[in-house]
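Sequence below, structure please.
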Amino acid sequence: MYDAVAGVSVAMVGIPQSLAYAELAGMPPVAGLYAGALPPVLAAIFASSPYLQTGPVAITALLTFSTLSTVATPASPEYVGLGLALAFVIGVVRVLLGVLRAGWLAYLMSQPMLLGFVPAAAVLIAASQVPKALGVNPPEEGNEIVAAVTSLADPGAWSLAALAVTALTALVIVGGRRLHTLFPGVLVAAALGVAVSAAGLYPGAVVQSVPSGLLPFTLDDIPWDRVPSLILPGVIIALIGFTEAASIARRFAAEDGGRWNSNREFVGQGVANLAAAAVGGMPCGGSFSRSSVNRMSGARTRWSGAFTGLTVLAFLPFAAVLEPLPLAVLGAIVIVAVTGLLKFRPLVRLWRVSRPQAMIAWATFLATLLLAPRLDLAVLLGVGLSLAVFLWRLLQLEVDVTAHDGELTLAPRGVLWFGTAQRLDSLLHDLLAAHPDTVRLVLDLTRLGRIDTTGALVLRSILEQARGSRLETEVRGVPPQSQQLTDRVLTPRTSPLE
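This is a model prediction of the structure:
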């Protein structure tokens, strides 16, 4: 009973949101409804989180648009077919990752990279809806930022009716949240928009076509010969889109003291996308806002997601009632929905925590804005920078040196491996030359993270050279995880490398 009530509550929010996110993705509005119907039902079978709600989401919609808008005209039959193919690729990738228990791959998207990408994507999403909110036609050339700036720079072209509807929609959604967290502001705003338009009081652009009927099951619309070209963007969307679902499930599990399984969620999200491809939907993922509504509505098990999908399925025969819905309402729904993603404070704070990580975040942020609609390139840049910083840090070996009363102490910090071990050897030669009165050498390894075989061999070489120079030697603080290897290498009689 609790799951049914929660599922229906989410569907009331999800139906108008699905139309808005389909518009954002460049897909027909009904594709959003189809993606919010069967996919969440099938995702619930495999899900581990009792709250995660699957369907159209803003970030995945934007990534879909950025991938397909460069090769086809949005909303055209070719574009729609590519959208289905992209959902198929995303589904296959996620199912494979889940079946192969490779859920850890989602963490390749480093936190600094996501801190830069998500707010930049939110800016692009909000900017893309500005022309709808103002009731103007966006320019044919330029990215979302250009379209927003161009629209804002021409007040004479603004539609007062669109501005009024946009303001009313935002007021209902935001004001409703303040009245009660479960107030269905999105549903009320959509209903008001339909009523005003149907009464002939709105002269602006409307949704126009939302066919009623049951789900269409077919794979004939997928251009299978174009699938290989969508593999790379499909992998990127599969991973980035999953980070949102993973963060939702992980956060709620931590708050409730429960567990979640990334591999099961990968499979569930993958099956959802395969279903979307088969029923004329669009790429989908886990929604934070709808998952929060689900939890606050009293959901107890993962089957609440199934009830959401079944509610949308029951609505499909009556979907044509949404045809008079003003596009300004959809634009306002999207803008309000992504305001929570416009988090710039963590970007600023990151400078005080780590300059290299801040560079990753800010470079990704700027690349996302400047390279739009090629967001895949921005993501690859962020991942590449993350790997570069990781490798740079691995190559750094800082050594604290203390010389006192003939005792020379070396305390390396970092990882002692084949990429850094020779630095320690070279440094010792320079230090012994600079301190000819040294009679005792101490290697303090307490601040090392790890020692590999090459590092252990270099340590042995250093100790042998010191003993050959008639110095006393001491090694202390070997990292526990490297203790066995280090003992075997530093003890000549038992060393397997003799």
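
For the rest of this, base every contact and every neighbour count on C-alpha atoms.
Will do.

Can I take it that Thr400 is in a strand?
Let me fix one detail, which is that residue 400 is Asp and not Thr. Yes. Asp400 forms part of a strand when assessed by DSSP: H, G, I helix; E, B strand; the rest coil.

can you give me the helices for the stretch 101-250 of the chain?
Under the criterion DSSP state H, counting those that start in this stretch, the stretch 101-250 of the chain carries helices at the ranges 111-134, 144-152, 160-179, 185-198, 231-256.

buried stuff in the third one?
Of the residues in helix 160-179, 161-166, 168-174, 176 count as buried by neighbour count, 16 or more other C-alpha atoms under 10 Å.

Go through those and say which is closest to Gly406.
Distance to Gly406, by C-alpha to C-alpha, is smallest for Val174 among the buried residues of helix 160-179, at 71.3 Å.

Okay, strands next: where are they in the protein?
53-55, 285-287, 397-404, 407-416, 440-444, 448-451, 472-476 (DSSP state E).

hey, which of those is tucked in deepest?
Ranked by mean neighbour count, these are led by strand 53-55 with a mean of 36 (mean count of other C-alpha atoms under 10 Å).

That one packs against which elements?
Helices and strands touching strand 53-55, as assessed by 3 or more C-alpha pairs under 8 Å, 6 or more residues apart in numbering; DSSP states H and E, comprise helix 38-46, strand 285-287, helix 288-296.

ok, now with 6 Å
Under the contact criterion of 3 or more C-alpha pairs under 6 Å, 6 or more residues apart in numbering; DSSP states H and E, strand 53-55 touches strand 285-287.

Let me see the residues that make contact with the strand it packs on.
Here strand 285-287 makes contact (C-alpha atoms under 6 Å, 6 or more residues apart in numbering) with Gln53, Thr54, Gly55, Val57, Ala245.

Any chance of the residues you listed in a markdown table with distance to Gln208 as columns?
A markdown table is the format used below for the contacts of strand 285-287 (distance: C-alpha to C-alpha, whole Å):
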| residue | distance to Gln208 |
| --- | --- |
| Gln53 | 28 |
| Thr54 | 26 |
| Gly55 | 22 |
| Val57 | 22 |
| Ala245 | 32 |
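
Out of those, which comes closest to Ala102?
Taking C-alpha to C-alpha as the measure, Ala102 lies nearest Ala245 of the contacts of strand 285-287, at 15.5 Å.

For Leu377, give me its contacts.
Contacts of Leu377 by C-alpha under 6 Å, 6+ apart: none found.

quick revisit: what's the closest of the helices of the stretch 101-250 of the chain to Trp417?
Evaluated with C-alpha to C-alpha, the helices of the stretch 101-250 of the chain place helix 111-134 nearest to Trp417, the distance being 25.8 Å.

and this one, so I can compare the two:
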Amino acid sequence: LVVGVARLLVGMLKAGWVVYLMSHSMMTGFLSAAAILIVSSQVPAALGGVAPLQLGVLPRAWHGLTHPENWEMASIVMTLITIGTIVMAARIHPLVPGVLIASLTGLGFSLVTGYTGPTVGEIPSGFPILSMDLPWDMLPALIVPGLVISVIGFAEGVSISRVLASEDRQHWNADREFISKGMANVVAAVTGGLPVGGSLSRTSLNRLAGAQSRWSGLVTGVAVIAFLPIAHMLSALPRAVLSGIIIAAIWKLVRPQDMIRIVKTSVPQGIVAFVTFLGTLVMAPHIDRAILLGVAMSAAVHLWRELTPTVVSSREGDQLIVDLSGVLWFGSAAALEDQLFEQLAEDPDLNKVVLRCSGLGRIDFSGANVLHEMVDHAGRANIELTIEDVPDHALRLLSAVGLLTLSETKPAQHR
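All right, here's what the predicted structure looks like:
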């Protein structure tokens, strides 16, 4: 309930922008790692073996692969046939229901042969009872964890949603996503369900089945409700078939080439992608920690890049032309001052400096004050400091710190 209300509030207050704190590089690394974890979680069932539950996802997969004595040939064959059926159906035509064909084939095989391997097992039937009989006395202790889950738990759905929306050239609205999942969690609370959210495997499976719109969710829900009275029929479905379906839907999301491309384009962003990727694998099942690590890395890389504004200078006679680009803020203002006066100290013959600010995307109060001090210091050293091409958004701020007034009475000027 706390998760649902929190997500509803985020969506209604138009605060969905918080998801964009998760950079593209971070989401790329997280998506590939999450896909590997999902595929790995299906390895024991795909092989027909059983791995100790106390092991993590990757150790369980490794245990299953390295203990061939536990393999069951029937499960392996069913997994391969399931994957092959789904892949071939997709190649024939997107509307060919490969998942349905594979499921019915596996179910039929299990019923006809009396398959004794791992199966889905009993599926509860009937409708849940609506109730507001919740542990209200625990509400204060659940507020903070609920808020964390509402945002961090949103990441998995965001990662796949943004990728698919980009591929389909569709607009994805974070606020509407928060509202819809908030409502779903409120309903889950009054029906005895757990916190719900987006899923890489279910979304990929939905897409693999040919879904193109939100109608697929409604149709799926109606189909599940209609199927509840006879849900027991699926109890004989082999786990290997289910594992094959999930593997077929997920494996394409493992995209190491995307991370390599990021590294070639920007090494710092590539580091963010690979750190998030490795963090997700190592910290599983606590992927929320990996998400926080990725967000922190993204913020750190951004701050590091913005700490030093780009300064391109050229000498024209006794005049130094300096083109500035980047962001002039409290973290980078001192670096600009140091770079400029270092150049002036190396060339004492300079008596005029022109600062061109058209490349500055933003100037904050500290940056404006540093410009003011630079004009003042240059004037005391008998250096004419001219500030040109100030962005329109910075004019009011420069006036507020007295730079424009100062420019009218000293050799430095603004134009």
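
Return the most buried member of the helices of the stretch 101-250 of the first structure.
Using mean count of other C-alpha under 10 Å, helix 111-134 ranks as the most buried of those, with a mean of 24.

As JSON lines, the strands of the first structure with distance to Gln129 of the first structure would be great.
Below are those laid out as JSON lines (distance: least, C-alpha to C-alpha, whole Å):
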{"stretch": "strand 53-55", "distance to Gln129 of the first structure": "20"}
{"stretch": "strand 285-287", "distance to Gln129 of the first structure": "19"}
{"stretch": "strand 397-404", "distance to Gln129 of the first structure": "49"}
{"stretch": "strand 407-416", "distance to Gln129 of the first structure": "48"}
{"stretch": "strand 440-444", "distance to Gln129 of the first structure": "59"}
{"stretch": "strand 448-451", "distance to Gln129 of the first structure": "49"}
{"stretch": "strand 472-476", "distance to Gln129 of the first structure": "62"}
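
returning to that earlier point: now the helices of the stretch 101-250 of the first structure as TSV including distance to Gln422 of the first structure?
Listed next are these as TSV, based on distance: least, C-alpha to C-alpha, whole Å:
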stretch	distance to Gln422 of the first structure
helix 111-134	31
helix 144-152	50
helix 160-179	61
helix 185-198	62
helix 231-256	38
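
of the ones you listed, which approaches Arg423 of the first structure most closely?
With C-alpha to C-alpha as the measure, helix 111-134 is the member of the helices of the stretch 101-250 of the first structure nearest Arg423 of the first structure (29.6 Å).

Need the contact partners of that closest one.
The contact list for helix 111-134 of the first structure (C-alpha under 6 Å, 6+ apart) reads 138, 144-145, 148, 151, 158-159, 162-163, 166, 328, 331, 335, 338, 341-343, 357, 360-362, 364-365, 382.

For ChimeraX, write the select line for the buried members of the residues you listed.
The ChimeraX selection below is limited to those of these classed as buried (16+ other C-alpha under 10 Å):
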select :138,144,145,148,151,158,159,162,163,166,328,331,335,338,341,357,360,361,362,364,365,382
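
Next, count neighbours for His171 of the second structure.
9 (other C-alpha atoms under 10 Å).

That one: what's it in contact with?
For His171 of the second structure, no contacting residues are found, by C-alpha under 6 Å, 6+ apart.

Now Leu9 of the second structure: closest residue in space that isn't a chain neighbour?
With sequence-adjacent residues excluded and distances taken as C-alpha to C-alpha, 6 or more residues apart in numbering, Leu9 of the second structure is closest to Ile179, at 7.7 Å.

So what's the residue count around the aligned residue in the first structure for that neighbour?
Using TM-score structural alignment, the partner of Ile179 of the second structure in the first structure is Val267. Val267 of the first structure: 27 surrounding residues under other C-alpha under 10 Å.

surely Val267 of the first structure meets Val93?
No. The criterion here is C-alpha atoms under 6 Å, and Val267 of the first structure misses it with Val93 at 9.2 Å.

hey, where'd the helices end up in the stretch 351-498 of the first structure?
355-371, 375-394, 421-434, 453-468, 483-490.

Which stretch of the second structure lines up against the longest one?
Residues 287-306 of the second structure are matched to helix 375-394 of the first structure when aligned by TM-score structural alignment.

on average, how far is the matching stretch from the matching bit in the first structure?
Following the fit onto the first structure, the mean deviation recorded for stretch 287-306 of the second structure is 1.6 Å by mean C-alpha distance after the TM-score superposition for the first structure.

Next, the buried residues of that stretch.
287-291, 293-299, 301, 306.

and which of these is nearest Leu147 of the second structure?
Nearest to Leu147 of the second structure among those, with distances taken as C-alpha to C-alpha, is Asp288, at 12.7 Å.

related to what we said a few turns ago, closest to Ala319 of the first structure out of the strands of the first structure?
That would be strand 53-55 among the strands of the first structure, by C-alpha to C-alpha, at 16.9 Å.

That closest one maps to which residues in the second structure?
Going by TM-score structural alignment, strand 53-55 of the first structure sits over no part of the second structure.

How much space separates the counterpart of Pro348 of the second structure in the first structure from Glu144 of the first structure?
Under the alignment by TM-score structural alignment, Pro348 of the second structure pairs with Pro436 in the first structure. Counting by C-alpha to C-alpha, to the nearest Å, the gap from Pro436 of the first structure to Glu144 of the first structure is 67 Å.

Might you report the residue contacts of the alignment partner in the first structure of Phe330 of the second structure?
Using TM-score structural alignment as the criterion, the counterpart of Phe330 of the second structure in the first structure is Phe418. Contacts for Phe418 of the first structure (C-alpha under 6 Å, 6+ apart) come out as Thr454.

repeat that with 7 Å
Thr454, Gly455 (C-alpha atoms under 7 Å, 6 or more residues apart in numbering).

any idea how far it is from Leu68 of the first structure?
Taking C-alpha to C-alpha as the measure, Phe418 of the first structure falls 44 Å from Leu68 of the first structure.

again, but for Ser291 of the first structure
28 Å.

can you check Ile462 of the first structure too?
Distance of Ile462 of the first structure to Leu68 of the first structure, computed by C-alpha to C-alpha: 59 Å.

again with Phe390 of the first structure
Phe390 of the first structure is 32 Å from Leu68 of the first structure, by C-alpha to C-alpha.

For burial, what's the neighbour tally of Phe396 of the second structure?
For the record, residue 396 of the second structure is Arg, not Phe. Using other C-alpha under 10 Å, Arg396 of the second structure has 11 other residues around it.

What's it aligned with over in the first structure?
That one, Arg396 of the second structure, aligns with Gln484 by TM-score structural alignment.

Fine by me, thanks again.
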